[in-house]
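Asks: Coordinates for the following, if possible.
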Amino acid sequence: MSGAINGLVPMVIETTGRGERAYDIFSLLLKERIVFVGTPIDAQVANLIVAQLLFLDRENPEREIQMYINSPGGGIYAGLAIYDTMQLVRAPLSTIAVGSTASFGTVLLSAGTKGRRYALPNATVHMHQPLMSGTMRGQATDLDIQAREILRLKNRLNNILSRHTGQPVEKIARDTDRDFFLTAQQALDYGLIDEVIGSASEIKKAEAATHAASAQADALQASVERGGS
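Replies: I've put the predicted structure just below:
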C-alpha cells in the first residue's frame, strides 16, 4: 500500500472468494469499525464523523467502535456535534490518541467510554480555553453578544472536561487559561485517558479486560435481581 501523495487517498485491494475489490483506506477502516479523526475539525469533518458513528451504531450497537485521534482541534460547534453524537451512540466507544490531540481533539479523547480511553506513549495532549476565530467586528452590542457566547462555550467545555476527568471545574479553568501540554503519562494522571499503551496487542488486552469486568458486573447484577425476586 503506497502512502498518500499530494492529498491523494491510498487505495487497498482486498481479495475475497468473489474476486478483488478496491477500497480507499478510510472506507476499509470504517469496515473494521475504526473512525480516524486526523484533520482540523470543521463542519464538513464533523458531518462525516457523525455519519460514521451513527452508521456503525445502527449496524451493531453492542460492538465497539474505535476512534483514533491525531487532530489540532478546530471549531467548537463542529466539535460539540461530534461530542454529542459520541454520547448518543449505544456502542462502546474507545478513543486512542496518536501523535497529538489538541484543543477540541482532547475533548473528544476524554469523551470515550470510561475504561476505553488510551494514548500511545509518545502522544502529546493539549488543552486551552476556546479561541474566537477571526477579528470581532461590529457595534458594541454585537461585541458584547459575541463575548458572552465565547464565555458560555468556555464554561461548557470546562464542565465537559471536569465530567470526564473528575477534576474540579476550577482546576480545569486554571489549567486551560493558557496552553497546557501533557505527555501521555500526565494525561493518564490527569484523568483524560485510562491507559498508556504501546501496541495493538495491548489495546486488545485492555479491551478484553474491560469487557470481562463489564460481563462480570452484569452477571452479579443479574444474580442479585434473581435473589431479590
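Asks: okay, CA-based contacts and neighbour counts for the rest of this
Replies: Fine.
Asks: Tell me how far residue 154 lies from residue 75.
Replies: Residue 154 sits 13 Å away from residue 75, taking Cα to Cα, to the nearest Å as the criterion.
Asks: ugh, wrong one, I meant residue 37
Replies: 14 Å.
Asks: The two - which one has more neighbours?
Replies: residue 37 (22 against 18; other Cα atoms under 10 Å).
Asks: before we go on, could you also do this sequence so I can check it against the first one:
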Amino acid sequence: MPQLWCISRSTASKTTTKGAMTIATPDKTKKENGLSDYGIIYISGAIDGGTAESVCKEIIEYNIKGEAEQIQMIINSPGGSCPAGFSIIDITEWSRIPIYTTGIGMIASMGLLIFMTGEKGRRVITPRTSILSHRFSAFNIGNHSQLIAGRKEEDLEHERILSHYQAYSNIKSKEELEKYLLRDVDTWLSPEEAIQYGIADRIEPLRKR
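Replies: The predicted structure is shown next:
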C-alpha cells in the first residue's frame, strides 16, 4: 500500500524563540501547562499516527464531558501523513462542540487541511504565519502489480483532498483548484491570499509591546 504524505519539503527548526515565548515543535500534541483544562489543543510538528490518536481522543473526551463551549485548536505544522490528518479532520467534523482553529508559525500541507476544517468564521491566522498548499507525495515499495494496485488509492486520495478544498474554500471547481491551490508545484500563500481564497477567515493583529 502506498505511503501517502501531505507535508512541506522544507525543514523547520526544532524550536522557535520569540521574545520570552519559546514554541517547541516535536511530532506530538502538546498538553503541558494544563492547556486541555482550558479547552485548548496544540498541534505542532509533523502529523503522524501518534498525533492523530492524541488529538482525536482529546476531542472525543471534550464531547463526552460536555463542559467546553468551544475547543481552540492551535496548529503549527509542516504537514504529515494523509490518513492521520484525515482522521483528525473526520473527528473535527464529528464534534458537536465547535472547534476554532488558529494557525501560527507554519500551516502547511496536511496542517493546512486540518486548519481549514475549523468553525467557519473562526479560522484565524497571524500576520507571520507561513501557509503552504500543494498536492500530496507518495512513497511506494512493491512489485509491479502492487504498484499498479496502489495507484487507485493515490487517485482516491487526490479526490479526497479536492473535495476538502471544495468544502472549505471559495473555489469549487476542480480545474480552478488545480490552477490556483493544488498546482504541480508548491503554492505558498500570504495570509491575505488565504483570506481571498476562503481557506482562512481572519488575520489576528498581534499586540506590540
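Asks: Tell me where structure 2 has strands.
Replies: 3-7, 15-18, 21-24, 29-30, 40-44, 71-77, 79-81, 99-108, 123-125, 130-133, 137-139, 187-189, 202-203 (DSSP state E).
Asks: Would you convert those into JSON lines that also reports distance to residue 176 of structure 2?
Replies: Listed next are the strands of structure 2 as JSON lines, based on distance: least, Cα to Cα, whole Å:
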{"stretch": "strand 3-7", "distance to residue 176 of structure 2": "20"}
{"stretch": "strand 15-18", "distance to residue 176 of structure 2": "35"}
{"stretch": "strand 21-24", "distance to residue 176 of structure 2": "36"}
{"stretch": "strand 29-30", "distance to residue 176 of structure 2": "34"}
{"stretch": "strand 40-44", "distance to residue 176 of structure 2": "30"}
{"stretch": "strand 71-77", "distance to residue 176 of structure 2": "26"}
{"stretch": "strand 79-81", "distance to residue 176 of structure 2": "23"}
{"stretch": "strand 99-108", "distance to residue 176 of structure 2": "20"}
{"stretch": "strand 123-125", "distance to residue 176 of structure 2": "22"}
{"stretch": "strand 130-133", "distance to residue 176 of structure 2": "14"}
{"stretch": "strand 137-139", "distance to residue 176 of structure 2": "20"}
{"stretch": "strand 187-189", "distance to residue 176 of structure 2": "13"}
{"stretch": "strand 202-203", "distance to residue 176 of structure 2": "23"}
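Asks: out of the ones you listed, which comes closest to residue 89 of structure 2?
Replies: Closest approach to residue 89 of structure 2 among the strands of structure 2 (Cα to Cα): strand 99-108, 10.8 Å.
Asks: Check the mean deviation of that closest one from structure 1.
Replies: Strand 99-108 of structure 2, aligned to structure 1 and superposed, deviates on average by 0.5 Å (mean Cα distance after the TM-score superposition for structure 1).
Asks: And residue 44 of structure 1, what's its match in structure 2?
Replies: Alignment note: residue 44 of structure 1 maps to residue 50 in structure 2; criterion TM-score structural alignment.
Asks: Apologies, that question was intended for residue 138 of structure 1.
Replies: With TM-score structural alignment as the criterion, residue 138 of structure 1 matches residue 142.
Asks: Number of residues surrounding its match?
Replies: Close neighbours of residue 142 of structure 2, defined as other Cα under 10 Å, add up to 11.
Asks: can you tell me which residues contact it?
Replies: By Cα atoms under 8 Å, 6 or more residues apart in numbering, the contact list for residue 142 of structure 2 is empty.
Asks: centroid residue for structure 1?
Replies: For structure 1, the residue whose C-alpha lies nearest the mean C-alpha position (Cα atoms, centre = their mean) is residue 108; its distance is 3.2 Å.
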